[in-house]
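S.K.: Here is a sequence together with a model predicted from it:
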Amino acid sequence: MRRESPVVEVTLPTGATAWLVTRYDDAQRALSDPRFSKAVMPAGGVNYRALVPESVERALNRHMLATDPPDHTRLRRLVAGPFAPRRVAAMRPWIEQIAERLLDGVSGAVEVDLLDAYAAPLPIQVICELLGIPVEDQTTFRGWVNAILAGPMNVAEWPPAVMALLDYIRGLLVAKRQDPGDDLLSALITARDEGDRLTDDELTSMVYLLLIAGHETTTNLIANGMLLLLSEPARWERVVAEPELLPGVVEECLRYEGPVQTATFRTTLEPVELGGHLIPAGATVLVSLSSANRDADRFPDPDRLVLDRPATPNLAFGHGIHYCLGAPLARLEGQVAFAALARRFPGMRLAVPLDQLSWRPSVLIRGLAALPVTLNGTRQP
């Protein structure tokens, strides 16, 4: 498809049509061209915002992934500080402590679901710590997040999940106003930029985004990456023997089997020529990050996982002004997660054949339903 139809009109599960972009150069352009708007709702199909009350809709529509400049510029500036690479690097010790504590909890087991026991709770605990959210609430919002991310595959459960999560966030904000702490949530409540402050809807929407994006993509990064490494034991053995490879290993896993399949919807503000096709104004555009990251014109031998592949930027976290703010944190969590597993469980193997693993249904997200492993055993035939 990348060579013959790099930009093609497709039908989504909702019945709506969209233009799918599959080639790296075209994807990079679409992600950075201001004529592809994030603030305009796509036409046709299911209008998710119409499925919830107006007060809820407003709180879904005021964060960085749903705005264009100048609103996007202002919102991103207000929250960018804690996610700067230098600030993120300083988080390594306590992320390592979280990883070790989680692995202590499974150290006596023979077989575990690595997704449920480690890949999901690690980033959830990190984002809870960062935002100042009680970590015991993680199981409360994890189910809501899964329903929300299923999107077009799960229309019936989407509205109640959204409303429940937003009610939870509003309760958190009330508590933080009464008893602020040394955390990002308290800082956002009082955030000012040249006298500017986040409105209540912007604040709720921003926490909504940070809570979902702050753990879901990293959960998939860890689980998908471990699946790649364990699916051929020699790969895992090399990581165990050469932990210095881990920054590049994380990057290659992001490229090869990234946590996000397509970037969130964009809408053309005017007719745009892309990849030899004229996309009309008002069209929905989906950029396939997973396809772009397998483009042979960008990556030699793209369908092979190369643990020491020379560094080449990929699109796993997007591109342009909407590039994922939390990318440095997600990369660090991936490195810490893999390193701790390699150190504690060098004999880890998949507990089931590959064909028994399944992926969660989603247009946007690439995530496993479960990842059963034996901690110090042999792989099942």
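M.R.: Looks like it came in fine. Computed from a predicted structure; not experimentally measured.

S.K.: For the rest of this, base every contact and every neighbour count on C-alpha atoms.
M.R.: OK.

S.K.: Could you check how far residue 85 is from residue 259?
M.R.: Taking Cα to Cα, to the nearest Å as the criterion, residue 85 is separated from residue 259 by 20 Å.

S.K.: more neighbours, these two?
M.R.: More neighbours surround residue 259 than the other of residue 85 and residue 259, with 28 against 14 (other Cα atoms under 10 Å).

S.K.: how near is the more buried one to residue 150?
M.R.: As defined by Cα to Cα, residue 259 lies at a distance of 14 Å from residue 150.

S.K.: Can you check which residues contact both of the two?
M.R.: With Cα atoms under 8 Å, 6 or more residues apart in numbering applied, the overlap between the contact sets of residue 259 and residue 150 consists of residue 365.

S.K.: where along the chain do the strands fall?
M.R.: Using DSSP state E, the strands of the chain run over residues 7-11, 17-21, 36-37, 111-113, 192-193, 196-197, 266-268, 272-274, 277-279, 284-287, 349-350, 372-374.

S.K.: Redo those strands as TSV? Include mean neighbour count.
M.R.: Converted to TSV, the strands of the chain look like this (neighbours: other Cα atoms under 10 Å):
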stretch	mean neighbour count
strand 7-11	17
strand 17-21	22
strand 36-37	25
strand 111-113	18
strand 192-193	12
strand 196-197	14
strand 266-268	24
strand 272-274	15
strand 277-279	15
strand 284-287	26
strand 349-350	26
strand 372-374	22
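
S.K.: any chance of the ones you listed in JSON lines, with distance to residue 96 too?
M.R.: Converted to JSON lines, these look like this (distance: least, Cα to Cα, whole Å):
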{"stretch": "strand 7-11", "distance to residue 96": "42"}
{"stretch": "strand 17-21", "distance to residue 96": "38"}
{"stretch": "strand 36-37", "distance to residue 96": "38"}
{"stretch": "strand 111-113", "distance to residue 96": "20"}
{"stretch": "strand 192-193", "distance to residue 96": "32"}
{"stretch": "strand 196-197", "distance to residue 96": "34"}
{"stretch": "strand 266-268", "distance to residue 96": "37"}
{"stretch": "strand 272-274", "distance to residue 96": "44"}
{"stretch": "strand 277-279", "distance to residue 96": "47"}
{"stretch": "strand 284-287", "distance to residue 96": "34"}
{"stretch": "strand 349-350", "distance to residue 96": "22"}
{"stretch": "strand 372-374", "distance to residue 96": "21"}
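
S.K.: try this one side by side with the last:
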Amino acid sequence: MTDSQIGAFPYPRTCPLQPPKEYSSLRAEQPISKITLASGRTAWLLTRHEHIRQLLASPDVSSNMAHPGYPLHFDIPAEVMEQMRPVMLAMDPPVHTAQRKMVIPEFTVKRVLQLRPRIQEIVDECVTAMLAAEGPVDLVEALALPVPSLAISELLGVPYEDREFFQDCSKKIVSVDTDPQERNQAHQDLQAYFAELITAKEADPGDDLLSRLVLKNRETGTLDHNGLVGMANVLLVGGFETTANMISLGVVGLLENPDQLAKLTADPALAPQAVDELLRYFSIADQVTSRVMTADIEIGGVLIRAGEGVIGLSASGNFDEAVYSDPDRLDIDRGGKHHLAFGHGIHQCIGQNLAKMELEVVFTTLFARIPGLKLAAPVAELSFKDSMGVYGLHKLPVTC
């Protein structure tokens, strides 16, 4: 099967609640294949769970987006690439290791548990407002966006009133349909915003994560001012974009599977495994596991050479029949903790404990307080983010 036979990459979802149908065919017939991206660059596509994990655990891969072989989906002008300072997601050891070490203490299970009471307050406030509204409510605006936005803003020490600005910039950056100049401007606007914010915290540190990073950096000298700016950028955008989309998609997934919702509402202690299953099922950041090889490596009997780009499709790996029986079915009893929704290896999502805790609180609270919650429109009529780098919903009308 060739790329021309199955259509141009990326492949569209024919069912909004399932990965593209081509993934199943590729896993069965051509699990490692060569594709051409919209940027004109070629890349190897990995679709099986074991192959993706092997890629992400290999020491012979790089996340450096400036590498000429990196599988960029759209062109970034050379002059813009030179101006862009790399963030943790695009760094390799030992620089990546040093920066990750700085923020790990802020996202441990213990630290996240300390934040849970405040997250509960935020969710309760949002649900109360939903109950007070008349007529259908857009769950994206009422719950999915404000919960992670407020949570990460308070954690980092970012003024919540600026949320519309960074949400707008984030949408432009992750959408594949954004005009290149507009995307570059969004990058620059965020960079300027965080440069001013970090400068203020360097002058007058407060009791927040970014201030603690500033103080810690005075001792270690790990980052310069621009490095702190890049760190703030990736933590803020990464801290709300994915979680917001998982909230809205998770609600749809549970409402469309009433038997699974009934299990969760009957036993809220199932929330952790329900969240893991929803993360597996939707795999919203499907293509963030892009790498470029720094040495020849054999994966699944295929030799991938140094300098070649590789994309591990997490949504395909999370539906791999060799790992998950009946993967098309949402099953909160599955306990699929080995899913790839947070990646794997040294770049595994550093904020996963926070994201999972927020999702647990949202789903248990929402359905406990609004047991009659229903979709106000059929799934087929909902507006999904088909052209975004992170899958989700633009709007989700519900009735309370």
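M.R.: That came through fine. None of the values given here were measured: they were computed from a predicted structure.

S.K.: Any idea what the TM-score comes out to?
M.R.: The TM-score (TM-score structural alignment, normalised by the length of the first structure) is 0.92; 371 aligned residues with a Cα RMSD of 1.9 Å.

S.K.: For stretch 207-219 of the second structure, what is the distance to the chain centroid?
M.R.: The chain centroid and the centroid of stretch 207-219 of the second structure are separated by 25 Å under Cα atoms, centre = their mean, to the nearest Å.

S.K.: Only the buried residues of that stretch, if you could.
M.R.: Applying a neighbour-count criterion of 16 or more other Cα atoms under 10 Å, one finds 209-215, 217 buried in stretch 207-219 of the second structure.

S.K.: quick check, nearest of these to residue 159 of the second structure?
M.R.: Within the set of these, residue 210 lies nearest residue 159 of the second structure; the separation is 12.2 Å, counting by Cα to Cα.

S.K.: Have a look at the first structure and report its longest helix.
M.R.: The helix of greatest length in the first structure, counted in residues with DSSP state H as the criterion, is given as helix 200-231.

S.K.: average distance between that one and the second structure?
M.R.: The superposed helix 200-231 of the first structure is, by mean Cα distance after the TM-score superposition for the first structure, a mean 1.0 Å from where its aligned residues fall in the second structure.

S.K.: From the chain's centroid, how far away is that helix?
M.R.: The mean C-alpha position of helix 200-231 of the first structure is separated from the chain mean by 4 Å, Cα atoms, centre = their mean.

S.K.: Give me the range in the second structure that that helix lines up against.
M.R.: Residues 225-256 of the second structure are where helix 200-231 of the first structure aligns, with TM-score structural alignment as the criterion.

S.K.: what does stretch 66-76 of the first structure give?
M.R.: Stretch 66-76 of the first structure maps onto residues 90-100 of the second structure, going by TM-score structural alignment.

S.K.: And the residue nearest the centre of the first structure?
M.R.: Nearest to the mean C-alpha position of the first structure, by Cα atoms, centre = their mean, lies residue 217 at 2.4 Å.

S.K.: Give the equivalent position in the second structure for residue 123 of the first structure.
M.R.: Following TM-score structural alignment, the counterpart assigned to residue 123 of the first structure within the second structure is residue 148.

S.K.: Around its match, how many other residues sit close by?
M.R.: 27.

S.K.: Chain neighbours aside, what residue packs nearest to it?
M.R.: With Cα to Cα, 6 or more residues apart in numbering as the measure, residue 240 is the residue that lies nearest to residue 148 of the second structure, at 4.9 Å, once sequence neighbours are left out.

S.K.: Spit out the contact partners of that neighbour.
M.R.: By Cα under 8 Å, 6+ apart, the contact list for residue 240 of the second structure reads 145, 148-149, 152.

S.K.: Could you check how far it is from residue 225 of the second structure?
M.R.: Using Cα to Cα, one obtains 23 Å as the distance from residue 240 of the second structure to residue 225 of the second structure.

S.K.: distance between the ends of stretch 67-80 of the second structure?
M.R.: According to Cα to Cα, stretch 67-80 of the second structure extends 14 Å from its N-terminal end residue to its C-terminal end residue.

S.K.: Okay, helices next: where are they in the stretch 251-381 of the first structure?
M.R.: Remark: helices assigned in the stretch 251-381 of the first structure by DSSP state H, counting those that start in this stretch are 289-292, 327-344.

S.K.: corresponding residues in the second structure for the shortest one?
M.R.: Residues 314-317 of the second structure are where helix 289-292 of the first structure aligns, with TM-score structural alignment as the criterion.

S.K.: Tell me the gap between the matching stretch and the middle of its chain.
M.R.: Counting by Cα atoms, centre = their mean, stretch 314-317 of the second structure is centred 13 Å from the centre of its parent chain.

S.K.: So what touches it?
M.R.: Among residues not part of stretch 314-317 of the second structure, those counted as contacts by Cα under 8 Å, 6+ apart are 19, 23-24, 27, 47-50, 52, 280-287, 289, 339-341, 343.

S.K.: Buried subset of those, written for ChimeraX?
M.R.: With 16+ other Cα under 10 Å as the burial test, the buried ones among those are selected in ChimeraX as follows:
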select :19,23,24,27,47,48,49,52,280,281,282,283,284,285,286,287,289,339,340,341,343
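
S.K.: which residues touch the residue mapped onto residue 116 of the second structure from the first structure?
M.R.: Superposed on the first structure with TM-score structural alignment, residue 116 of the second structure falls opposite residue 92. When the contact criterion is Cα under 8 Å, 6+ apart, the partners of residue 92 of the first structure are 332, 336.

S.K.: cutoff 10 Å now
M.R.: With contacts defined as Cα atoms under 10 Å, 6 or more residues apart in numbering, residue 92 of the first structure is in contact with 98, 329, 332-333, 335-336.

S.K.: Next: residue 360 of the first structure.
M.R.: With contacts defined as Cα under 10 Å, 6+ apart, residue 360 of the first structure is in contact with 146, 149-150, 153, 366-370.

S.K.: From those, list just the buried residues.
M.R.: 146, 149-150, 153, 366-368, 370.

S.K.: Next, give me the two most distant ones among the residues you listed.
M.R.: Put simply, by Cα to Cα the two of these set farthest apart are 153 and 370, 18.6 Å from each other.

S.K.: In contact with the closest residue to the residue nearest to the centre of the first structure other than its chain neighbours, which residues?
M.R.: For residue 217 of the first structure, the nearest residue in space outside its immediate sequence neighbours is residue 259; the separation is 5.2 Å by Cα to Cα, 6+ apart. With contacts defined as Cα under 10 Å, 6+ apart, residue 259 of the first structure is in contact with 216-225, 253, 289-290, 316-317, 364-368.
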